[in-house]
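[1] Quick one: sequence plus predicted model below, questions after.
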Amino acid sequence: MNLKRSLTLILAAGLVLSGSRVMVRAQGDDETPLPDETTQLIHEVRETTAVYHNLDAGLDAGYGKFLDCFQHGADMGMGQHYVNGDLAGDDVLDPLQPEALVYEPLDDGTMVLVAFEYLVFADTWDPDDEGREPPSLYGQDFVLKTTIPETPPVWTLHIWLWTHNPEGLFADYNPLVACPADQPIVDMAMAGS
């Protein structure tokens, strides 16, 4: 692991684990403190899901590789997703059971856990059905994605628990995460998302 990544991980872990009221960019330019209950929930999620730093634990839990490494143009990364089909196929959103684990694939083949993605398919979570609002977790509304290859419309929310994201804790893409240049990628800038 390089020095920049090590320092970023230490800083991110220290901020989340400190338990203090932290100023965080959730998404976009708004920098607001997370409510105490959200900070506590994030701490619980980190403790409960730390086992997934080991990709084999994720595979054993039913997560499987989804497409190739995602990025948005040359400067914004997301990573390689591993999705649990059973969790993705229902309309239950549980912070302790993310539908997708997101890893940054390094040049040496190492997979580094960087984020989780929560998702629910639009046909199982219709906001027009009985006045239902878009799904939300951590006080953040999900975003409807309609241009993910080989995927029907889906509501999504990322949380960058395991690496710093200067774009925000809940942003879709992270300029500090990259897909190896010599491996296949899914460039969402080309897909329109």
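    Sure, I can see it.

[2] can we go C-alpha only for contacts and neighbour counts from here?
    OK.

[3] Tell me which stretches of this structure form strands.
    In the chain, strands defined by DSSP state E lie at 23-25, 31-33, 63-72, 76-84, 100-105, 111-121, 136-137, 140-141, 143-145, 154-159, 185-187, listed in chain order.

[4] Out of these, the one nearest Val92 is which?
    When those are compared by C-alpha to C-alpha, strand 111-121 sits nearest Val92, at 7.8 Å.

[5] can you list contacts of stretch 80-96?
    By C-alpha atoms under 8 Å, 6 or more residues apart in numbering, the residues outside stretch 80-96 that reach it are 44-45, 48-49, 58, 61-70, 97-105, 118-121, 124-125, 137.

[6] Could you work out the end-to-end span of it for me?
    Terminal residues of stretch 80-96 are spaced 20 Å apart (C-alpha to C-alpha, to the nearest Å).

[7] Burial check on Thr146, number of neighbours?
    15 (other C-alpha atoms under 10 Å).

[8] Find the nearest non-adjacent residue to it, please.
    Pro153 (4.4 Å; C-alpha to C-alpha, 6 or more residues apart in numbering).

[9] Likewise for Trp160?
    Per C-alpha to C-alpha, 6+ apart, closest to Trp160 is Ala115, 4.3 Å.

[10] let's bring in a second one:
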Amino acid sequence: MPVRTRPLIATLTLAAATSLALVTAPASAAKGGDRSHPDLRRAIDATAEYRSEQAAVNDGYLRTDECVEDQALGGMGYHYVNPAHIGSTDPARPAALLYEDDHDGKRRLVAVEYIVLNKGQGRPRMFDRAFDGPAVLPGLGSHYSLHAWIFKKNPKGVFTPYNPRVTCDCPPGAATP
């Protein structure tokens, strides 16, 4: 009898885990956690090479040393902007790559951002979502933006501008860039 109990317990455990996954999946999708959109997959595939900060710089992304953080909302990290991609709604051509400091003093890719200048047009859409904004930034002007947290989980949702898991604090012992 004990020999048959183990397979039954294993089967029930697997069934319970599967049921839990099915129950929680719609909740994460409702929060913007669904990464199954085909264009989001294109964005991930096209930007994975930029996990190497040097690859991003080599492809025209301009490094910044100003980290964006809001005490209440979380952080965005360091923006690396490719001016040639501003205005692009091609998932493979984000205008900005977002990095955070890693524990070894290097920067780690966490998200991408699409930026479209506001020229009086309607709010742009990507990934079946409307962009945020318009907002005004010195040197850029009025623009719309859409963040996609595709390399670091954002508990607030894939398309939320700020991630509470990103801070601008330099990790202890890390070299400053």
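    Sure, I can see it. Everything numeric in this text was worked out from a predicted model, so none of it was measured.

[11] Let me see the TM-score of these two.
    Here the TM-score for the pair of chains, by TM-score structural alignment, normalised by the length of the second structure, is 0.73; 147 aligned residues with a C-alpha RMSD of 2.5 Å.

[12] re earlier: the strands of the first structure: which one's closest to Ala178 of the first structure?
    It's strand 76-84; of those, that one is closest to Ala178 of the first structure (C-alpha to C-alpha) at 4.9 Å.

[13] and that closest one, how far from the second structure on average?
    Following the fit onto the second structure, the mean deviation recorded for strand 76-84 of the first structure is 0.4 Å by mean C-alpha distance after the TM-score superposition for the first structure.

[14] sorry, back to before: which position in the second structure pairs with the residue nearest to Trp160 of the first structure?
    In the second structure, Ala115 of the first structure lines up with Ala111, judged by TM-score structural alignment.

[15] what do you get for Leu137 of the first structure?
    For Leu137 of the first structure, the residue aligned by TM-score structural alignment is Met126.

[16] And Leu106 of the first structure, by the same measure?
    Looks like Leu106 of the first structure aligns to Asp102 there (TM-score structural alignment).

[17] shouldn't its match be in contact with Cys168?
    No: Asp102 of the second structure lies out of contact with Cys168 (C-alpha atoms under 8 Å); the separation is 10.5 Å.

[18] More neighbours: which of these two?
    Using other C-alpha under 10 Å as the criterion, Asp102 of the second structure and Cys168 rank with Cys168 on top: 17 against 14.

[19] The closest residue to the more buried one other than its chain neighbours: how many residues sit nearby?
    Nearest residue to Cys168 of the second structure, sequence neighbours excluded (C-alpha to C-alpha, 6+ apart): Cys67, at 5.8 Å. Neighbours of Cys67 of the second structure under the rule other C-alpha under 10 Å: 17.

[20] what sits against Cys67 of the second structure?
    Gly75, Met76, Gly77, Tyr78, His79, Cys168 are the contacts of Cys67 of the second structure under C-alpha under 8 Å, 6+ apart.

[21] What separation do you get for it and Arg41 of the second structure?
    27 Å.

[22] ditto for Pro124 of the second structure
    19 Å.

[23] Of these two, which one has the most company?
    Pro124 (19 against 14).

[24] so that one makes contact with His143?
    No: contact criterion C-alpha under 8 Å: Pro124 of the second structure and His143 do not qualify, at 10.2 Å.

[25] sorry, back to before: quick one: neighbours of the aligned partner of the residue nearest to Thr146 of the first structure in the second structure, just the number.
    In the second structure, Pro153 of the first structure lines up with Ser142, judged by TM-score structural alignment. When neighbours are defined as other C-alpha under 10 Å, Ser142 of the second structure has 16 of them.

[26] need the contact list for Asn154 of the second structure.
    Asn154 of the second structure neighbours (C-alpha under 8 Å, 6+ apart): Thr160, Asn163, Pro164, Arg165.

[27] Excluding covalently adjacent residues, which one is nearest to Ile115 of the second structure?
    Per C-alpha to C-alpha, 6+ apart, closest to Ile115 of the second structure is Ser145, 4.5 Å.

[28] what sits against that neighbour?
    Per C-alpha under 8 Å, 6+ apart, neighbours of Ser145 of the second structure: Glu113, Tyr114, Ile115, Val116, Phe131, Asp132, Gly133, Pro134.

[29] hmm, try it at 6 Å
    By C-alpha atoms under 6 Å, 6 or more residues apart in numbering, Ser145 of the second structure lies in contact with Tyr114, Ile115, Phe131, Asp132.

[30] Now do the counterpart of Arg46 of the first structure in the second structure against Phe127 of the second structure, distance only.
    Using TM-score structural alignment, the equivalent of Arg46 of the first structure in the second structure is Ile44. Distance, Ile44 of the second structure to Phe127 of the second structure, by C-alpha to C-alpha: 13 Å.

[31] and if you look at Leu140 of the second structure?
    For Leu140 of the second structure relative to Phe127 of the second structure (C-alpha to C-alpha), the value is 24 Å.

[32] Could you do Leu14 of the second structure as well?
    From Leu14 of the second structure to Phe127 of the second structure the distance is 33 Å (C-alpha to C-alpha).
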